[in-house]
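S.K.: sequence and predicted structure are below.
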Amino acid sequence: MSAPQARRPVVLVYSHRPEIRAEIIGAIGRRPAPDVGRIDFLECAGVAELLMAVDGHTADVLVLDGEAQPTGGIGLCRQIHQEAGQDGVPIPPIALVVARAADRWLATWAQADEVLTHPLDPVTTADSIAALLRLRMAVATTR
């Protein structure tokens, strides 16, 4: 009998536009850093599936499109911080993708852990998500 494989980290990518989800996934890559290993992606196009994944503790990191319609990632980030985590399980780190650098203050207001700006730079994006995955792993090992 073989040893069970460890679960790969899951990065949830939320946007109503499939091309934006594909851009985010492409910028992160399947292995954003050697120490975090390969990752899996969970794509969400709607608010209900995003919130179900958060409530079900499915993802290790959330990447939300700030420009998503009808509900943008900025408002959802704020909502998740206010409503989730009440069961004692910490919410996953959240990265917001915004269209303009001037929107960084909104991401800060929404309590985002990381802010990425379009157009996404693959090196910066992968480094940022790897850092959030490391943060999540550190929290998981202290619990």
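M.R.: That came in fine, so what should we check first? Numbers count the residues shown, from 1 in each chain.

S.K.: only C-alpha atoms from now on, for both contacts and neighbour counts.
M.R.: Noted.

S.K.: which strands and helices lie in contact with the helix ranked longest in the chain?
M.R.: Assignment by DSSP state H gives helix 122-142 as the longest helix of the chain. Contact partners of helix 122-142 among helices and strands, from 3 or more C-alpha pairs under 8 Å, 6 or more residues apart in numbering; DSSP states H and E: helix 18-28, strand 61-65.

S.K.: got the buried residues for it?
M.R.: For helix 122-142, burial by neighbour count (16 or more other C-alpha atoms under 10 Å) applies to Pro122, Thr125, Ala126, Ser128, Ile129, Ala130, Ala131, Leu132, Leu133, Arg136.

S.K.: make CSV out of those residues and add distance to Thr58.
M.R.: Putting the buried residues of helix 122-142 into CSV (distance: C-alpha to C-alpha, whole Å) gives the following:
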residue, distance to Thr58
Pro122, 24
Thr125, 21
Ala126, 20
Ser128, 20
Ile129, 16
Ala130, 18
Ala131, 19
Leu132, 15
Leu133, 14
Arg136, 13
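
S.K.: this is the comparison structure:
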Amino acid sequence: MSTAQPDHGQQPEATGPSILLYSDDVDARAQVRLAVGRRLGRGEPDIQWLEVATADAAITATEAGGLDLLILDGEADKVGGMGLGRQLKDEVYRCPPVLLLTGRPQDAWLAHWSHADAVVSRPLDPEQLHDSVVSLVGRQAVAG
């Protein structure tokens, strides 16, 4: 016989958006997390970050599902975020939105080729980056 009491009136704790952050540079990942912040808005639940440093890890995580946004570093060594973004958009059914980080504003045409949903160039502007994340996560929530 169970002695557990039913929990009347308590709502399950809300979880924040799940964001994959791909970069082989640990400092770049820290800079993105700092710029975006812990949550998307006041009173919102914390963002659930999944940081990966390899393209294989990013592909595996994206294929597994459950992600609201992919932030890909276009300047990553070996497999850049632009090529990875194009591959994910072409191969993963219902791929989440992709935010591409580029090395310079002139790379926007390459970001378009990669099927990125938004682009932020370096040096990263925290307000622009945060606003782009909010916009893309909100779009994903409406589509989902």
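M.R.: Looks like it came in fine. A quick note: this is a predicted structure, and the numbers were derived from the prediction, not measured.

S.K.: before we move on, the earlier item: ok and the longest helix of the first structure relative to strand 61-65, angle-wise?
M.R.: Relative orientation of helix 122-142 of the first structure with respect to strand 61-65: 140 degrees, computed using axes from the mean of the first three to the mean of the last three C-alpha atoms, to 10 degrees.

S.K.: pull the residues that contact helix 122-142 of the first structure.
M.R.: Contacting residues not belonging to helix 122-142 of the first structure are listed as 9, 26-29, 32-33, 36, 60-61, 92-95, 113-114, 116 [C-alpha atoms under 8 Å, 6 or more residues apart in numbering].

S.K.: filter those residues to the buried ones?
M.R.: Buried positions within the contacts of helix 122-142 of the first structure, assessed by neighbour count (16+ other C-alpha under 10 Å), are 9, 27-29, 32-33, 36, 60-61, 92-95, 113-114, 116.

S.K.: check these against Ala102 of the first structure and report the nearest one.
M.R.: Distance from Ala102 of the first structure was checked for each of these by C-alpha to C-alpha. The minimum falls on Leu116, at 11.6 Å.

S.K.: how about the closest one, what does it touch?
M.R.: Contacts here follow C-alpha under 8 Å, 6+ apart; on that basis Leu116 of the first structure touches Ala95, Leu96, Val97, Val98, Thr125.

S.K.: the fourth one reaches Thr117, doesn't it?
M.R.: Spelled out, it's Val98 of the first structure. Yes: assessed by C-alpha atoms under 8 Å, Val98 of the first structure is found in contact with Thr117 at 5.0 Å.

S.K.: quick one: contacts for the most centrally placed residue in the first structure?
M.R.: Geometric centre of the first structure, nearest residue: Leu62, 1.8 Å, by C-alpha atoms, centre = their mean. For Leu62 of the first structure, the contacting residues are Val11, Leu12, Val13, Tyr14, Pro92, Pro93, Ile94, Ala95, taking C-alpha under 8 Å, 6+ apart as the criterion.

S.K.: the second one should be in a strand, yeah?
M.R.: Pointing back at Leu12 of the first structure there. Yes: remark: Leu12 of the first structure belongs to a strand, assigned using DSSP: H, G, I helix; E, B strand; the rest coil.
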